[in-house]
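A.B. asks: pasting a predicted model and its sequence here:
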Amino acid sequence: MNNVYQFFVSFFIVVNQFIIIYMIAICLFYMILFLLAFSRLKKERGLHQIEPYKPMKGSAFTPPLSIIVPAYNEEAGIIGSVLSLVTGSGRLDYPEFEVIVVNDGSIDSTLDKVIDRFKMVPIENKVLQKRNGIQTKFVKCVYRSELYPTLFLMDKVNGGKADALNAGINLAKYPYFASIDGDTVLEPDSFLKIMKPIIENTEQEVLASGGNVLLANGSIIVKGQIEENRLSRNPIVMMQIIEYMRAFLMGRMGLSQENLLLIISGAFGVFKTSRVIQVGGYRADTVGEDMELVVRLHRMNLEKKWGAKIFYVADPVCYTEAPEDFASLRTQRIRWHRGLYESLWLHRKMLFNPKYGRIGTLAIPYFYFVEFLGPLIEFFGYVALIIGLILGNVFFTYSLALVLLMIIYGSFLSMGSVLLEEWRLGKHQKVSELNRLFFIALTEVFWYRPIMTFWRVQALFSIIRGKNKEWGTLKRKGVSA
């Protein structure tokens, strides 16, 4: 019996040591990303205020844009999103663009609302015979607005978000297209800012450019524009606000410094149309179509020696709606984790493959061992912590070390992200709102992070059981009026 106990103690110590070493490595890695992000933000701070983008409006190097808005059951927010693009004082400040709303077989009133509000009328079928020719589900009809000649609406059979985006690409006529979600609200100069690296890099090809995404829950939005930024009092939403700050400012900005960015948010991103068509468009057999396309572009870039880059721009801001209840949030996060797995699995030959440079030796391993498998290791960390506390003095040191590392990994880095974002943009003018964000960030490790970890571990089992290719349904209140 004593030998069994000694074996258990030894095994438990080894497991704890592995978890502690892993957590230390992750903390150091994120600290490096934090410093890289701070260095870049220090150079760029204030650019969004002095408006250095206006000269680009008249530049011959500013390419026209096709803006694709895939919509499935987006009746709550679709009108505000389209209004933020085409009308009023909030109309996009960009020289030439078209807007293509793709109704992907919605079963709510999305289609009818768009047709009625924007006076959409059917156009000739010849428009459907497009030059791009990515295979998609059947397109029933294409409409054009009588009010706004650059606004189009496609009505098609449901095929998922990727299929809807591909249908939009087929209709697009401009060299770059933007994909934004149907519940997204943009600031007027967002596209001038996100196109800046594309316009400036005249000697180097740019495959894609991603922008910053903030959450609109709690804010007052009128006719598709933010009238007043307000912080939601829902703790679930506040924690997601912090999460977005950390992911976009630290993760994406840090990785993009070395052309290692593998994710451009479907809520706000610009892609080179010809290259996306060349690689076959979005894959319809994955729920992580955004990341998979970016990874595939990186892969083809290296295999074909295009010498191109993918950028992340912190200045452009768009607003989207976050889930406000645990059920919707769980659905979203399990889908995200499944999408991460599918993107990595489809391109598994890149893992540790020197043929793909730092993408294969740094970026892909990071997403495998930190983003995908990290929750599993973190889950065992929580289990080890609980067991250590139950068993008492023998494992108290390890338990204390795990608690401190989890606080640093979760709460302190989150608080740092809040400071960076506020220092850069100053969106929260009330001290009380900042205080609430700091308090929520400090509590992350005690409730929010364990829940996220558990759900992502659940996602691993859902991957084994089967893959859900549907968009999924999230309960939305609508971010705009």
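C.D. replies: Cool, got the structure. Just so it is clear, the structure is predicted and the values come from calculations on it, not from any experiment.
A.B. asks: could you use CA atoms for every contact and neighbour count after this?
C.D. replies: Will do.
A.B. asks: report all helices and strands that the one helix or strand His337 maps to contacts.
C.D. replies: Assessed by DSSP states H and E, His337 sits inside helix 326-346. Counting contacts by 3 or more CA pairs under 8 Å, 6 or more residues apart in numbering; DSSP states H and E, helix 326-346 packs against helix 289-303, helix 448-465.
A.B. asks: again, only using 6 Å
C.D. replies: The contact analysis (3 or more CA pairs under 6 Å, 6 or more residues apart in numbering; DSSP states H and E) places helix 326-346 against no helix or strand.
A.B. asks: could you check the angle helix 289-303 makes with it?
C.D. replies: 20 degrees (axes from the mean of the first three to the mean of the last three CA atoms, to 10 degrees).
A.B. asks: residues making contact with helix 326-346?
C.D. replies: Outside helix 326-346, the residues that touch it by CA atoms under 6 Å, 6 or more residues apart in numbering are Val287, Gly288, Glu292, Pro323, Arg456, Ala459, Leu474.
A.B. asks: Phe372: neighbour count?
C.D. replies: Around Phe372 there are 20 other residues, counting by other CA atoms under 10 Å.
A.B. asks: one more to weigh against that first structure:
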Amino acid sequence: MLLIFTIFVAVYMVGIILFYLILFVISAIQLRKEYKLDQYETYEELSQSSFTRPVSILVPAYNEEAGIVPSVRSLLSINYPEYEVVVINDGSKDQTLEAVIKSFEMVKVEKVIRKQIKSNEIISVYQSTIYENLYAIDKINGGKADALNAGINIAHYPYFCSLDGDSIIERDAFAKVMKPIIDSKEEIVAVGGSVRIANGCTIERGEVMKVELSKTPLVVMQVIEYFRAFLMGRIGLSRHNLLLIISGAFGVFHRESVVKVNGYRTDTVGEDMDLVVRLHKQIKEERSGKRIVYVPDPVCWTEAPESSKILRRQRSRWHRGLFESLWHNKKMLCNPKYGLVGFVSMPYFLIVEFLGPVIELLGYIIMVISPFLGGIYTSFAVLLFLLAVIYGSLLSMSAVLLEEWSLRRYTKVQDLIRLYFYSLSEAFWFRPLTVFWRVEGIIQLIRRNNSWGEMSRKGVSK
């Protein structure tokens, strides 16, 4: 039985490695196509064009006092012709709302709210006396999804963008993320941009002045993880309209389409993925041919956990959210009605992303006990170790290569050397840690532990 299971784990890992190599090739080809031309003038022209679509920027904030003001300040300075910023204070226990009101000289206003999506009660609406396009909502706590639903109800424009309260957006990011929507004549219902880690960067008045790598090993590994998830996974899946995740830190959605699916689900910790899956479901059922895409160039900077305690909570929660999204939409799994989304995306996220950590953990256990059994088991232990290095390290090094090839945000040679070094070390410490934390998320599901967990932030801006 042990031998059979060892062979199964080895075959599984080979299959996953081949799948990611295919995604790497697709991503590399796509990046080469996009970055062989200088697009600066195109985006500069677009930001001044009358064809741009106005956007409502929704910023749900719960206990974001440390970073909310610089984040809002960065949004008010973006290079885009028509937009509004709506900060949704979701019953914060700190001074989040007071900080926004004081910094931007906001006053209470009377506003008629058309409640198209269910959300908790909105207590007050504020508008800045300095910036006409800046609003703040004070509402009863209901969680991030409920806050976004309230923001959608109050939004004025046909597209909205969801941003985390600690995010720093690059000045031309909206021109870049909206370009596919403008070019497609409303064939695209959602666009995701890239998310990068701000820890270690120099940020002043809500703008990234200098991009540098953090000195904290856990943060560096998360930087590499983000490269792998965005530049390999999402580009490859987006190429064939198979993308099931748009990060809550930076995504643009067609408001009417989201209203049609009743907004964000509030009974899950994975509301971002769940919304995208339901949008895919709607597209297939209506046979509209609309698409959900990812564009790598527009970048949003966010704060990453620096302690293993907070990172552990985050990864366990993400894994629970992944399962809930798959479970709520299980009807789509291997259903011909939903095309490749049902036959490729849903099985991929179930078998690779959700069940993968369990198989990997058992693989680690086999690697530990096999040498004591001797014979063929020792050979299999060596094979599993080599596969783990390829899966956990070499693929991450490939993702760093894609980053250097395309966006090139890290210009210091020593930062690139550190990224490659840490990529090589991933299989020996960071990958096993995240595998354990994700399995812990499965155990929490079994125990019906649905707590969000406190995610304290230091703030990355000045």
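C.D. replies: It's in. A quick note: this is a predicted structure, and the numbers were derived from the prediction, not measured.
A.B. asks: of the contacts of helix 326-346 of structure 1, which pair is most distant in space?
C.D. replies: Spatially, the most separated pair among the contacts of helix 326-346 of structure 1 is Glu292 and Pro323, at 23.5 Å (CA to CA).
A.B. asks: more crowded one of those two?
C.D. replies: Applying other CA under 10 Å to Glu292 of structure 1 and Pro323 shows that Glu292 carries more neighbours, namely 26 against 19.
A.B. asks: now check structure 2 for the residue matching that one.
C.D. replies: Matched to structure 2 by TM-score structural alignment, Glu292 of structure 1 sits across from Asp274.
A.B. asks: in space, what's closest to its match - neighbours in sequence excluded?
C.D. replies: Ser325 (4.7 Å; CA to CA, 6 or more residues apart in numbering).
A.B. asks: and for Gly281 of structure 1?
C.D. replies: Asn166 (6.1 Å).
A.B. asks: got it, and Ile463 of structure 1?
C.D. replies: Arg338 (6.5 Å).
A.B. asks: what is the equivalent residue in structure 2 for the one you found?
C.D. replies: Per TM-score structural alignment, Arg338 of structure 1 is aligned with Arg320.
A.B. asks: Tyr364 of structure 2 maps to what in structure 1?
C.D. replies: Match for Tyr364 of structure 2 (TM-score structural alignment): Tyr382.
A.B. asks: and for its match, the neighbour number?
C.D. replies: Tyr382 of structure 1, neighbours per other CA under 10 Å, totals 17.
A.B. asks: try Lys272 of structure 1
C.D. replies: Lys272 of structure 1, neighbours per other CA under 10 Å, totals 19.
A.B. asks: now do Leu207 of structure 1
C.D. replies: 24.
A.B. asks: same question, the one 4 residues further on
C.D. replies: The criterion is other CA under 10 Å. On that basis, Gly211 of structure 1 has 27 neighbouring residues.
A.B. asks: my guess is it meets Asp315, correct?
C.D. replies: No. Using CA atoms under 6 Å as the test, Gly211 of structure 1 is too far from Asp315 to be in contact (7.2 Å).
A.B. asks: and for structure 2, the residue most distant from the center?
C.D. replies: Computed with CA atoms, centre = their mean, the residue of structure 2 farthest from its C-alpha average is Gly375, at 44.7 Å.
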